[in-house]
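In: curious how this folds, go ahead:
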Amino acid sequence: MAKPTKPTGTSRIKFIMFDAEIADDQIQSVTQAITNALRGPAGAPVVRRLPASTPANGHSEPAEVEVLDEVEDELDTVDVTPTAPRQKTVRKVKAPDIVEIEMHAPVSLADFAKGKDDGSQHKKFMIAAAWLAEHRSTPIVTDGHIYTCFRSIGWSTAINDFGQPLRELKGRKFFTTPERGHYEINHIGLDYVNKKLVNGAE
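Out: Presented below is the predicted three-dimensional model:
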């Protein structure tokens, strides 16, 4: 029996089933077939079936040799380093400019707002716009007009974008926009302030 060549490397094999009677002079050829099977291209597992050789006595049952090509684990090629959480970006809008408005002559904004429900920012916007239209002859306002009113009366100005409530109120049909960035309270908006927002009104 010929001695097998000395291995120069290492190979990994997994035998699913190996049940055969092999003549001594056929062991080297079967070993070579297994080695060749392991040299196949990397990919999905491949099962190779090799017919068993007939022994010298001529009496053997059919048998198969199954060789499973192992697929190398690919996790080492995947970057699993956790990434830092993305920080939420908040778009900061510059505060509007102060507009010159006579705030304290009768009727003042403070007097006009008394007895009215100012429980939300949108209601405060409506009250300020109605006061400007009815008592300061300023039916068309900008976010600067509203900002000035808020600063004067002491309402919180912690609003990221003073134009957003105006756009939303325009969408609810309380304002019209004669031009970009300008808002005019309509009769629906005025009725809402003078009727619906009065404390005790039904």
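In: CA atoms for contacts and neighbours, from now on please.
Out: OK.
In: helix, strand, or coil at the residue nearest to the spatial centre of the chain?
Out: For the chain, the residue sitting closest to the mean C-alpha position, by CA atoms, centre = their mean, is Arg86 at 10.0 Å. Following DSSP: H, G, I helix; E, B strand; the rest coil, Arg86 is assigned to coil.
In: with Met17 instead?
Out: strand.
In: tell me how many other residues crowd the closest residue in space to it that isn't next to it in sequence.
Out: Excluding the flanking residues, the one nearest Met17 by CA to CA, 6 or more residues apart in numbering is Glu66, at 5.9 Å. Residues near Glu66, counting by other CA atoms under 10 Å, number 19.
In: go through the longest helix along the chain and flag the buried ones.
Out: Looking across the chain with DSSP state H, the single longest helix is helix 121-135. Across helix 121-135, burial judged by 16 or more other CA atoms under 10 Å covers 123-133.
In: tell me the two of these that are most distant?
Out: With distances taken as CA to CA, the most widely separated pair in those is Lys123 and Ala133, at 15.3 Å.
In: and Pro14, how far from Arg48?
Out: If you look again at residue 14, you'll see it is Lys, not Pro. Going from Lys14 to Arg48 by CA to CA, to the nearest Å gives 12 Å.
In: now the common contact residues for those two.
Out: 67-68 (CA atoms under 8 Å, 6 or more residues apart in numbering).
In: sequence B follows; please return its structure for comparison with A:
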Amino acid sequence: MIEADLSEGDLSQVTQAIQNALRPAQQPVRMLQAPLDRTPRAQDLDFEEVDLNEDLEEESIDTAKPKPQRNSKPKVAKTPEVLDDIDVNAEPSLKDFVGRFDLKSNFDKYLVIALWFRDARGVNAITVDHVYTCFRILGWSTASTDFSKPLQNLKGEQSLRGNAKDGYSLSLTGAGKIEAKKRPE
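Out: Okay, the predicted model is just below:
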């Protein structure tokens, strides 16, 4: 609180000055009136002759370079390698093992291959190369643009665990799904 010995008139002037100082400055709005007739008359226009052959180097034109457009083609996945160190003929052979199942989709094929590696060969983690090699040996179509995508999808639905670098292993739910497709003997 500020104490001052001011007469009553002075106090109102000080108050008014403080209020004006704290109030945001307002710029006066000026309205420009547009001419009613916007069509220029030919006699009002000044025409200037322009030499189109003038050297443009004199003028500095600052143009922003557009960003190069990215190629809209989808990225093509690397074709997996055929592995030579898989014994597909030892009991149970790959062909006999796979023949025990009623496989209707590529997902079923991926799961049965993972099951064969786990149960018949003791290999828990498989890569896309393992699956691709088995597809080639069994004569199944390998005309996929991304042979690893079903592995990623099966991981997403928790039928497989792991990743592309360390390998995928069959989960309990994945094993249950494929074992449910086993044909009665």
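In: show me which of Lys14 and Arg48 of structure 1 is the more surrounded one.
Out: Using other CA under 10 Å, the more surrounded residue of Lys14 of structure 1 and Arg48 is Arg48, with 15 against 10.
In: can you confirm the more buried one is in a strand?
Out: Yes - counting by three-state DSSP, one finds Arg48 of structure 1 located in a strand.
In: residue contacts, it?
Out: 37, 65-68.
In: tell me which two of the residues you listed sit farthest apart.
Out: Ala37 and Val65 (11.4 Å).
In: and the residue nearest to Met17 of structure 1, what helix or strand is that in?
Out: Under the criterion of DSSP states H and E, Glu66 of structure 1 resides in strand 64-68.
In: list the helices and strands that strand packs on?
Out: With contacts defined as 3 or more CA pairs under 8 Å, 6 or more residues apart in numbering; DSSP states H and E, the packing partners of strand 64-68 of structure 1 are strand 14-18, strand 47-51.
In: helix or strand next in line after it, which one?
Out: Note on strand 64-68 of structure 1: by DSSP H and E, the next helix or strand toward the C-terminus is helix 109-113.
In: quick one: that next one to structure 2 mean distance?
Out: Compared with structure 2 after fitting, helix 109-113 of structure 1 deviates on average by 1.3 Å (mean CA distance after the TM-score superposition for structure 1).
In: and that helix, how far from the chain's centre?
Out: 45 Å (CA atoms, centre = their mean, to the nearest Å).
In: which elements pack onto that helix?
Out: Here helix 109-113 of structure 1 touches helix 121-135, helix 143-153, going by 3+ CA pairs under 8 Å, 6+ apart.
In: contacts for it, please.
Out: By CA under 8 Å, 6+ apart, helix 109-113 of structure 1 touches 103, 127-128, 131, 149, 153.
In: trace Ile86 of structure 2 over to structure 1, please.
Out: Taking TM-score structural alignment, the alignment pairs Ile86 of structure 2 with Ile101 from structure 1.
In: what's around its match, how many residues?
Out: There are 13 residues near Ile101 of structure 1, going by other CA under 10 Å.
In: for it, give me its contacts.
Out: Neighbours of Ile101 of structure 1 in contact, by CA under 8 Å, 6+ apart: Thr148.
In: what's the spacing between it and Lys94 of structure 1?
Out: 20 Å.
In: can you check Gly181 of structure 1 too?
Out: 15 Å.
In: of those two, who's got more company?
Out: Gly181 (12 against 9).
In: now the more buried one: closest residue in space, sequence neighbours ignored.
Out: Thr142 (6.2 Å).
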